[in-house]
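J.: The amino acid sequence is not available; the structure is as follows:
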């Protein structure tokens, strides 16, 4: 699962890394506490790659309003091709969602929620497999997205049983549909040595918290 993340890669860098044309309405470049329904920069391919703004929280076309049903921030790889909300997007509207890292929580014996920051070992940006959907009703229009998740690898399973599908550079074209079929084969866990994690302060438990200190390692 992925329910919170950090995104600080400058737009100019994303444009170069993904060879994409930027939209003119991209979200703030530094957000250390990206929450569901926040805007995120997403790479989609439609007559070329484009870096676009989307709402994190997939809205199926039959919702009469954005909060008409469950908040769909993740899509399970095992059922994505069958779920009515996701199956068309899985075939036709896949995207890349860049991030620095993401947060997960474990529970202390007394019940407190303990946050962890998960980051790539190579210190480069993560690229999550995503799907997207345009939603429009009564003059409101949103491009919305969800992160595809898969059962956790051995490293991540120490703190959570699921993790985002993380795509290496070599898989970007296939996931976007630029390089033929076979995207389904990419929905797997990253290698065990791809990620590391450390405890961070419980300040990040609040969706109102902000600032680079949120992902500072705890020292005691």
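T.: Okay, I see it. Please read all numbers here as calculations on a predicted model, not as lab measurements.

J.: Could you use CA atoms for every contact and neighbour count after this?
T.: Fine.

J.: Nearest the middle, which residue of this protein would you pick?
T.: Nearest to the mean C-alpha position of the chain, by Cα atoms, centre = their mean, lies residue 147 at 4.4 Å.

J.: Confirm that one sits in a strand?
T.: Yes: counting by DSSP: H, G, I helix; E, B strand; the rest coil, residue 147 is located in a strand.

J.: gap between it and residue 110?
T.: As judged by Cα to Cα, to the nearest Å, residue 147 and residue 110 stand 31 Å apart.

J.: Next up, a structure to set beside the first:
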């Protein structure tokens, strides 16, 4: 699962990373506490690669309102091609979600939630697989997205049983559909040594918390 992120890359760095044309309404970075239902950076490739802003929280076309059903911030790789909410987007509207790291939680003996910050071991930008779709019509239309997740392995599995699908730079074109079919073979957990993680302050348990201290290592 991925329920919170930190995005520190400047938009111009994302433009260069993906060779994408930027939209004018991109979210401000750095943001050390990116929460569901807020706008996040997304790369699409309908005619050319574009860096755009989308609502994190996929809205199926049958929802009559954004809160008409479950909040779909993640899509399971194992069932994405069969789920009515996701199957068309999986075939036709895959996207890349650039970020710096994400948060996950374990529990102590008393049941208290203990946050962890997870990033690539080499400190490179993290690029997660995503799907997107437009919900609504006309001026009310909203572009929405979800992170694709899969079964965790290695050290990540000690923290949570799910992990975002990671897309490497040489795989961008395949996931976006620019290189034909075969994106399904990318939907697996990253190598066991790809990620590193450390405990962070419980301050991030609040979706209102802000600032660089949220990702600093914390003992206790």
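T.: Everything's here; your move. The structure presented is a predicted model; accordingly, all values stated were derived computationally and were not measured.

J.: Just give the TM-score of the two.
T.: Superposed pair, TM-score by TM-score structural alignment, normalised by the length of structure 1: 0.98. Supporting alignment: 220 aligned residues with a Cα RMSD of 0.9 Å.

J.: what ranges do the strands span in structure 1?
T.: Ranges of strands in structure 1, per DSSP state E, are 5-7, 21-22, 31-34, 39-45, 49-56, 74-76, 94-99, 101-107, 113-120, 126-137, 140-151, 162-164, 195-199.

J.: and the last one, what does it pack onto?
T.: Strand 195-199 of structure 1 is packed against strand 113-120, with contacts defined by 3 or more Cα pairs under 8 Å, 6 or more residues apart in numbering; DSSP states H and E.

J.: In structure 1, where's the longest helix?
T.: Looking across structure 1 with DSSP state H, the single longest helix is helix 11-18.

J.: What are the buried residues along it?
T.: Using 16 or more other Cα atoms under 10 Å as the burial criterion, the residues of helix 11-18 of structure 1 that qualify are 11, 14-15, 18.

J.: Columns distance to residue 53 of structure 1 on top of those residues, output as CSV?
T.: As requested, the buried residues of helix 11-18 of structure 1 are exported to CSV (distance: Cα to Cα, whole Å):
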residue, distance to residue 53 of structure 1
11, 11
14, 13
15, 13
18, 15
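
J.: which among the residues you listed gets closest to residue 55 of structure 1?
T.: Lowest distance from residue 55 of structure 1 to the buried residues of helix 11-18 of structure 1 (Cα to Cα) belongs to residue 11, with 16.8 Å.

J.: Tell me who's in contact with the nearest residue to residue 11 of structure 1 once chain neighbours are set aside.
T.: Nearest non-adjacent residue to residue 11 of structure 1, counting by Cα to Cα, 6 or more residues apart in numbering: residue 29, 6.6 Å away. Listed by Cα atoms under 8 Å, 6 or more residues apart in numbering, the contact set of residue 29 of structure 1 reads 7-11.

J.: cutoff 7 Å now
T.: 8-11 (Cα atoms under 7 Å, 6 or more residues apart in numbering).

J.: ok, which pair from those residues is furthest apart?
T.: Once Cα to Cα is applied, the contacts of residue 29 of structure 1 give 8 and 11 as the farthest pair, at 8.9 Å.

J.: Can you tell me how far residue 140 of structure 2 is from residue 109 of structure 2?
T.: 46 Å.

J.: go on, residue 115 of structure 2?
T.: Distance from residue 115 of structure 2 to residue 109 of structure 2, counting by Cα to Cα: 14 Å.

J.: Settle it for me: which of these two has more neighbours?
T.: residue 115 (23 against 6; other Cα atoms under 10 Å).

J.: Next, the contact list for the more buried one, please.
T.: With Cα under 7 Å, 6+ apart, residue 115 of structure 2 has these contacts: 103-106, 199-202.

J.: most neighbours, which of those?
T.: The contacts of residue 115 of structure 2, ranked by neighbours (other Cα under 10 Å): first place residue 103, 25 neighbours.

J.: number of nearby residues for the residue nearest to that one when sequence neighbours are not counted?
T.: In space, residue 103 of structure 2 comes closest to residue 117 once its chain neighbours are excluded; the distance is 4.7 Å by Cα to Cα, 6+ apart. Neighbour count for residue 117 of structure 2, taken as other Cα under 10 Å: 23.

J.: Could you do residue 120 of structure 1 as well?
T.: 17.

J.: these two touch, right, residue 174 of structure 2 and residue 186?
T.: No: with contact defined as Cα atoms under 7 Å, residue 174 of structure 2 does not count as touching residue 186 (8.6 Å).
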